[in-house]
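Trainee: Any chance you can model this:
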Amino acid sequence: MTAGISAPGRARIAERTLRTDRWWLSPLLTTLGLATFVVYATIRAFSGVSYWVNDYHYLSPFFSPCVSTSCAPGSTHFGAWFGDLPGWIPMGFLALPFLLGFRLTCYYYRKAYYRSVWQSPTACAVAEPHARYSGETKFPLILQNVHRYFFYVAGVVSLINTYDAIVAFHSPEGGFGFGLGNVILLGNVIMLWAYTLSCHSCRHIAGGRLKHFSAHPVRYRLWTWVSKLNVRHMQLAWTTLGTLVLTDLYVMLVASGAISDLRFV
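Mentor: Now for the predicted structure:
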């Protein structure tokens, strides 16, 4: 039995769509935005250069945690657990796979790349190119169901990024120091926490299984807080892509000597 747009009872329309507006613009911009981030992040993650500013203890989030002897001196905040890494393994290999899994299985990102890349469907009232639809019941899309487990690891990584941001309040002479890099690192961490906690899985964990909110006032309060963030999940998903690139780019420019960090204290 045929399925999708050829299923019995579906209108037989030869055109892909009867829409006359620029319906293709939104999925195109989404594809370009996601592709730009993926290309930049991939190049930087495998570059292995200019990710640590020793004077101010700035560490790029793409390289955290750095836990091998290949890491720049001082950047191994949690120790060197592994020896030298070959060039095809990024410095931040310990966290990057889980963060990638968290983003790929995120409910918003699913919607974004299902429509723009997978074209399932590209837009409302636009026929998708797939003859059959199995949803997330078969490989590889069935792996989307492990999103909540990636959420737990993403929470741990956010704690690590928070520690990195705190350690960065350092001056070359020792002791407390404060510069523009600290503002960028701290802003990135705040946005990462907002994106992580606005996750649909976090909202469900906070109060999704409760039948009587009145019997669980603390969890109800947590659920309301997460729900307020959840309505901004799409905006936070895009914003954090921008803050990650901005933070890494700033650290790279300072570490390479292209610019000097603006110091306040």
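Trainee: contacts, neighbours, all on C-alpha from now
Mentor: Noted.
Trainee: what's the nearest residue to the spatially most central residue of the chain if we skip its chain neighbours?
Mentor: Geometric centre of the chain, nearest residue: residue 103, 4.8 Å, by CA atoms, centre = their mean. Of all residues not flanking residue 103 in the chain, residue 109 sits nearest, at 6.6 Å (CA to CA, 6 or more residues apart in numbering).
Trainee: ok, and what's touching the helix or strand encompassing that neighbour?
Mentor: Counting by DSSP states H and E, the element that carries residue 109 is helix 107-116. By CA atoms under 8 Å, 6 or more residues apart in numbering, the surrounding residues in contact with helix 107-116 are 27-28, 30-31, 103-104, 119-123, 199-200, 233-234, 237.
Trainee: ok, 6 Å please
Mentor: Residues from elsewhere that reach helix 107-116 (CA atoms under 6 Å, 6 or more residues apart in numbering): 27, 31, 120-122.
Trainee: residues near the residue nearest to residue 102 when sequence neighbours are not counted, how many?
Mentor: The shortest distance from residue 102 to any non-neighbouring residue, by CA to CA, 6+ apart, is to residue 150 (4.9 Å). Residue 150 has 20 neighbouring residues, counting by other CA atoms under 10 Å.
Trainee: you'd agree residue 150 is in a helix?
Mentor: Yes - counting by DSSP: H, G, I helix; E, B strand; the rest coil, residue 150 is found in a helix.
Trainee: Verify the stated contact: it with residue 103.
Mentor: No - using CA atoms under 6 Å, residue 150 is not in contact with residue 103, being 8.7 Å away.
Trainee: Please generate a structure for the following sequence too, so the two can be compared:
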Amino acid sequence: MSSTTDASAGRAQIAERTLRTDRWWLPPLATLVGLSAWVIYATVRVFLQQWYFVPDHNYLSPFYSPCISYGCVPEAAHFGRVLPDLPWLPYAAVSLPFLLLFRLTCYYYRKAYYRSFWASPPACAVAEPHRRYTGETRFPLLLQNAHRYFFYIALIITVINTYDAIKAFQNADGSLGFGLGNIILVVNVVLLWIYTVSCHSCRSIIGGRLNHFSRHPLRYRLWGLVSRLNTRHMEWAWITLATLAITDFYIMAVSAGWFADPRIIN
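Mentor: Reported below is the predicted structural model:
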């Protein structure tokens, strides 16, 4: 009989996939349901191509930012219109693929969808059902190695979202305006910044190649701040999915005339 403590003996020879007695399947199931629901909602909204902008208050949905299609209303096209207006081409087709790739290659999301969608593995101490394991050595998983470059592009898009939030404080007539929509847009963009800079790549870029922190006190402080945010990267990932959907839904509701935006100033 071979030893079960010897590493060379391989996996313990037991018939069960796991000896865990808790509900280990619940977290991957919840992740599967949550991510699927968000993807369905976001896909419908992106291709709906209406109710994305409130002209009176310059509210622009983050799902349509930057709005650079000729189908965009001119007031929503803060950076010009260059894409053709086609029913199968999202108005923000330049930014959305990179945001998707940034999230897909995120270290947390990789763990989340590997476990929930591919069951590779479904949980700790639970054998996966696949016979072969190739890791991230084949296409398309080779793209995971490009996460850092998608991070740079995500930074630019977050700056654009910040501009949109600031622009929303100006009404269509040029006067200062402030309503519930402004609060929602600002909260969303602040949380997007926290999620983006709490990324593992950001932490590595700031302090990963430093041999002597004492020689770089400012970068050390920034590295410490990002490291603290990084410990809750999973929470920021889910929170920003929620705020993105809430922000888009609110702007859709106001744009469609379901209710008026409560105004504090003008």
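Trainee: Mind reading off the mean deviation between the helix or strand that contains the residue nearest to the centre of the first structure and the second structure?
Mentor: Residue 103 of the first structure belongs to helix 96-105 when assigned by DSSP H and E. Here the mean offset of helix 96-105 of the first structure against the second structure after fitting is 0.1 Å, by mean CA distance after the TM-score superposition for the first structure.
Trainee: can you map out the strands along the first structure?
Mentor: 52-53, 58-59 (DSSP state E).
Trainee: Which one of these lies nearest to residue 9 of the first structure?
Mentor: Closest to residue 9 of the first structure of these is strand 58-59 (CA to CA; 57.8 Å).
Trainee: how deep is residue 256 of the first structure tucked in, by neighbour count?
Mentor: Counted with other CA under 10 Å, residues neighbouring residue 256 of the first structure total 15.
Trainee: before we move on, what about residue 247 of the second structure?
Mentor: Counted with other CA under 10 Å, residue 247 of the second structure comes out at 25.
Trainee: what's the spacing between it and residue 149 of the second structure?
Mentor: Distance of residue 247 of the second structure to residue 149 of the second structure, given as CA to CA, to the nearest Å: 27 Å.
Trainee: mind checking how far residue 119 of the second structure is from residue 113 of the second structure?
Mentor: Residue 119 of the second structure is 8 Å from residue 113 of the second structure, by CA to CA.
Trainee: For residue 226 of the second structure, which residues are in contact?
Mentor: 198, 203 are the contacts of residue 226 of the second structure under CA under 6 Å, 6+ apart.
Trainee: which position in the first structure aligns with residue 45 of the second structure?
Mentor: Matched to the first structure by TM-score structural alignment, residue 45 of the second structure sits across from residue 44.
Trainee: Give me the number of neighbouring residues for the nearest residue to that match once chain neighbours are set aside.
Mentor: Of all residues not flanking residue 44 of the first structure in the chain, residue 62 sits nearest, at 7.5 Å (CA to CA, 6+ apart). Around residue 62 of the first structure there are 23 other residues, counting by other CA under 10 Å.
Trainee: Compute the number of surrounding residues for the alignment partner in the first structure of residue 141 of the second structure.
Mentor: By TM-score structural alignment, residue 141 of the second structure lines up with residue 141 in the first structure. Residue 141 of the first structure is flanked by 13 other residues according to other CA under 10 Å.
Trainee: Check the spacing between the closest residue to residue 141 of the first structure other than its chain neighbours and residue 223 of the first structure real quick.
Mentor: Excluding the flanking residues, the one nearest residue 141 of the first structure by CA to CA, 6+ apart is residue 135, at 7.4 Å. Distance, residue 135 of the first structure to residue 223 of the first structure, using CA to CA: 28 Å.
Trainee: higher neighbour count, the two?
Mentor: Between residue 135 of the first structure and residue 223, counted using other CA under 10 Å, the more crowded position is residue 223 (21 against 10).
Trainee: Show the contacting residues for that one.
Mentor: Applying CA under 6 Å, 6+ apart, one finds that residue 223 of the first structure lies in contact with 203, 206-207.
Trainee: Show me where the second structure has its helices.
Mentor: 26-48, 96-104, 107-116, 147-167, 180-197, 200-207, 217-230, 233-255 (DSSP state H).
Trainee: now for the ones you listed, which one comes closest to residue 85 of the second structure?
Mentor: Closest among the helices of the second structure, using CA to CA: helix 26-48, at 11.8 Å.
Trainee: Any chance you could list what contacts the closest one?
Mentor: Residues contacting helix 26-48 of the second structure (CA under 6 Å, 6+ apart): 90, 116.
Trainee: Buried by neighbour count: which residues of it qualify?
Mentor: 28, 31-32, 35, 42, 45-46 (16 or more other CA atoms under 10 Å).
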